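A.B. asks: Sequence plus predicted model, see below.
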Amino acid sequence: SAKRYIKIANGSTNSQKKSANKTANSQKGKVSKQGASANADKHKKSTTASNSQETKPIRGSRRSPPTNPFKPGNQQALKHGGYGRRMLLSDAITEDAQALTLDDELFWLRAANLTAAENIGRWQAELELAGDEKAKDLHELISSAQKAMHRNTVRIESLEYTKGSIEKLRVDAAYRERATEKVEMEIDIMKDGDKDNAIVVHNTLPIPGR
């Protein structure tokens, strides 16, 4: 009938409107969600950039300004001292000279003495077949070598004495340091009034060289 047709037509029209509104609302929601996510990403990137600029690692620590570990007038980067710059010494010589110790000096002196002794033995063998002029020169060489050996021996004795003195000074300094610690602990114990603890602490302090 006509009423039924009109009712069906109105129902189909309403359903079409509802579906259209639903589609529009869903698209609007997607657009709003996309916009919100884009804004969130943009805010996140800006926050990350600002944080990265603020917390950018710098020398010394993350936030404090860089500090210079060297004091004014330091010589850390200086390879050549006064003699090295004026004598035009190479880097290798300078580095080796800085690494040498008294033991190296003793080794060189003893090696020089052995070399001189070897030369004296060879020259004495040549004396048996040498003439007067040659023998005179050989005697001078032998005498010079012997004097050099005596000087080297005196230098060796001096270096050995210096080594012993350095070791003694080191032991004495350690002893004085321990003794100072002991006196300071005794003063603290006298203030606290705990003598038993003082005995235990003193027994745990070894005295070098004593």
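C.D. replies: Here it is on my side, so go on.

A.B. asks: going forward, measure contacts and count neighbours with C-alpha atoms only.
C.D. replies: Noted.

A.B. asks: Which parts of the chain are helices?
C.D. replies: Counting by DSSP state H, one finds helices in the chain at the ranges 2-54, 82-87, 91-99, 102-127, 132-192, 195-203.

A.B. asks: in the third one, what counts as buried?
C.D. replies: Same thing as helix 91-99. residue 94 (16 or more other CA atoms under 10 Å).

A.B. asks: still on that earlier bit, could the helices of the chain be laid out in JSON lines, adding distance to residue 74?
C.D. replies: Listed next are the helices of the chain as JSON lines, based on distance: least, CA to CA, whole Å:
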{"stretch": "helix 2-54", "distance to residue 74": "32"}
{"stretch": "helix 82-87", "distance to residue 74": "15"}
{"stretch": "helix 91-99", "distance to residue 74": "17"}
{"stretch": "helix 102-127", "distance to residue 74": "27"}
{"stretch": "helix 132-192", "distance to residue 74": "27"}
{"stretch": "helix 195-203", "distance to residue 74": "41"}
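
A.B. asks: between the ones you listed, which one is nearest to residue 60?
C.D. replies: Ranking these by distance to residue 60, with CA to CA as the measure, places helix 2-54 first at 15.2 Å.

A.B. asks: now the closest one, how far from the centre of its chain.
C.D. replies: Relative to its chain's centre, helix 2-54 lies at 63 Å (CA atoms, centre = their mean, to the nearest Å).

A.B. asks: Check which helices and strands that helix is in contact with.
C.D. replies: With contacts defined as 3 or more CA pairs under 8 Å, 6 or more residues apart in numbering; DSSP states H and E, helix 2-54 has no helix or strand neighbours.

A.B. asks: next, the one to line up against it:
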Amino acid sequence: MAKTDWKKLEQKFQRAHARTGIKLQDWCKQNGISYDTARRYIKLRKNEQGAAQKNAQKNEHKNAQNSEQFSDEKSSFDEAYDEDGGAKNSEESCAENDTDFAKTKRIRGSRFVAPTNAFQPRNTAAVKHRGYAKHLEKDYLFDDAAEMALVDELVFTRARALSVTATLKRMFTELEKTEDILARTALYGKMMQAETALDRNIARIESIERTLGTLDIIAVTPARIVADTEYRVAAREKVKAETQRLTAENKGVITPLTEAIDELQSLNKGGKL
């Protein structure tokens, strides 16, 4: 039995809901899907529900306007036809309607004009957050998280450490004033927990500082690699140029070794003695 792809079904339902405002139960009945099973996998975010309701209201309002306009045009046509001669008045009313229609006529193809601010290729702004968004109801959490960086976590962790330190100070003051054994024991336990939390925050601060230092090194590493590569290429070209210069300078110079080689080659024995 093939496994049901609930993610695709969820996307399909969201498109249908945004277009018509259909409910999940009705949509499942139309597509032959179990509603009890589908409602565990198919979720609808609140902003999409509001948009679907607005679209449904907009469609109803548009239909009502069309029906009213049709009835008005029909009544005006009947009145024009019934008055003095019928056909003449009808022609005049049609001409007036044509004039109004020319002013309000929709330009064909206007909706298909390419937008001036179209998305770039491979743009995923419309599907950002992907699988995480359906687990949180508050959209502003993603907006705030997108603006944060590791430095913000460092500042937040330091603020937590300061908060724990202030809490420990209050606990010490309260411990000095408390004489009850049970209350002092409870305070000791809370102080131990607060000190453990402070140690964790300090360790977290050190870890973030090391990570930020590593990121700074990684940021300058590509430029260093490029510079080293360019230096090696330049050094290789320099050695090649010096070799060519020395070869050109030594060309035609006769030494005892070159004389012996020339003599062996003139014997036509393939270099054999």
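C.D. replies: Happy to help now that I have it. Bear in mind the structure is a predicted one, so any value in this text is a computation, not a measurement.

A.B. asks: tm score of chain vs chain?
C.D. replies: For this chain pair, the superposition-based TM-score is 0.52 by TM-score structural alignment, normalised by the length of structure 1; 128 aligned residues with a CA RMSD of 2.9 Å.

A.B. asks: do you know which of the helices of structure 1 lies nearest residue 75 of structure 1?
C.D. replies: Closest to residue 75 of structure 1 of the helices of structure 1 is helix 82-87 (CA to CA; 11.9 Å).

A.B. asks: can you pull the buried residues of that closest one?
C.D. replies: Buried-residue list, helix 82-87 of structure 1, by 16+ other CA under 10 Å: empty.

A.B. asks: Which part of structure 2 matches that helix?
C.D. replies: Here helix 82-87 of structure 1 aligns to structure 2 at residues 131-136, judged by TM-score structural alignment.

A.B. asks: centre of the chain versus that stretch, how much separation?
C.D. replies: 14 Å.

A.B. asks: Over to stretch 165-182 of structure 1?
C.D. replies: 27 Å.

A.B. asks: Also stretch 122-131 of structure 1?
C.D. replies: Chain-centre distance of stretch 122-131 of structure 1: 59 Å, with CA atoms, centre = their mean.

A.B. asks: what distance separates the start and the end of it?
C.D. replies: Taking CA to CA, to the nearest Å as the measure, stretch 122-131 of structure 1 stretches 16 Å from start to finish.

A.B. asks: try stretch 113-132 of structure 2
C.D. replies: Note: stretch 113-132 of structure 2 ends 35 Å apart using CA to CA.

A.B. asks: ditto for stretch 136-150 of structure 2
C.D. replies: 22 Å.

A.B. asks: Show me the contact partners of it.
C.D. replies: 45-46, 129, 133, 208, 212 (CA atoms under 8 Å, 6 or more residues apart in numbering).

A.B. asks: got it, and stretch 172-180 of structure 2?
C.D. replies: By CA under 8 Å, 6+ apart, the residues outside stretch 172-180 of structure 2 that reach it are 184, 187.

A.B. asks: sorry, back to before: got a winner among the contacts of stretch 136-150 of structure 2 for most neighbours?
C.D. replies: residue 208 (17 neighbours; other CA atoms under 10 Å).

A.B. asks: Now that one: closest residue in space, sequence neighbours ignored.
C.D. replies: Once flanking residues are discounted, residue 208 of structure 2 sits nearest to residue 154: 6.3 Å by CA to CA, 6 or more residues apart in numbering.

A.B. asks: Share the number of residues neighbouring the one you found, please.
C.D. replies: For residue 154 of structure 2, the count of nearby residues is 19 (other CA under 10 Å).

A.B. asks: residue in structure 1 matching it?
C.D. replies: Aligned counterpart of residue 154 of structure 2 in structure 1: residue 106 (TM-score structural alignment).

A.B. asks: Would you mind confirming that that match makes contact with residue 156?
C.D. replies: Yes - between residue 106 of structure 1 and residue 156 a contact is recorded at 6.1 Å, counting by CA atoms under 8 Å.

A.B. asks: Can you report how many residues neighbour residue 113 of structure 1?
C.D. replies: Residue 113 of structure 1, neighbours per other CA under 10 Å, totals 20.

A.B. asks: I figured residue 87 of structure 2 hits residue 81, correct?
C.D. replies: Yes - counting by CA under 8 Å, residue 87 of structure 2 touches residue 81, with 5.9 Å between them.
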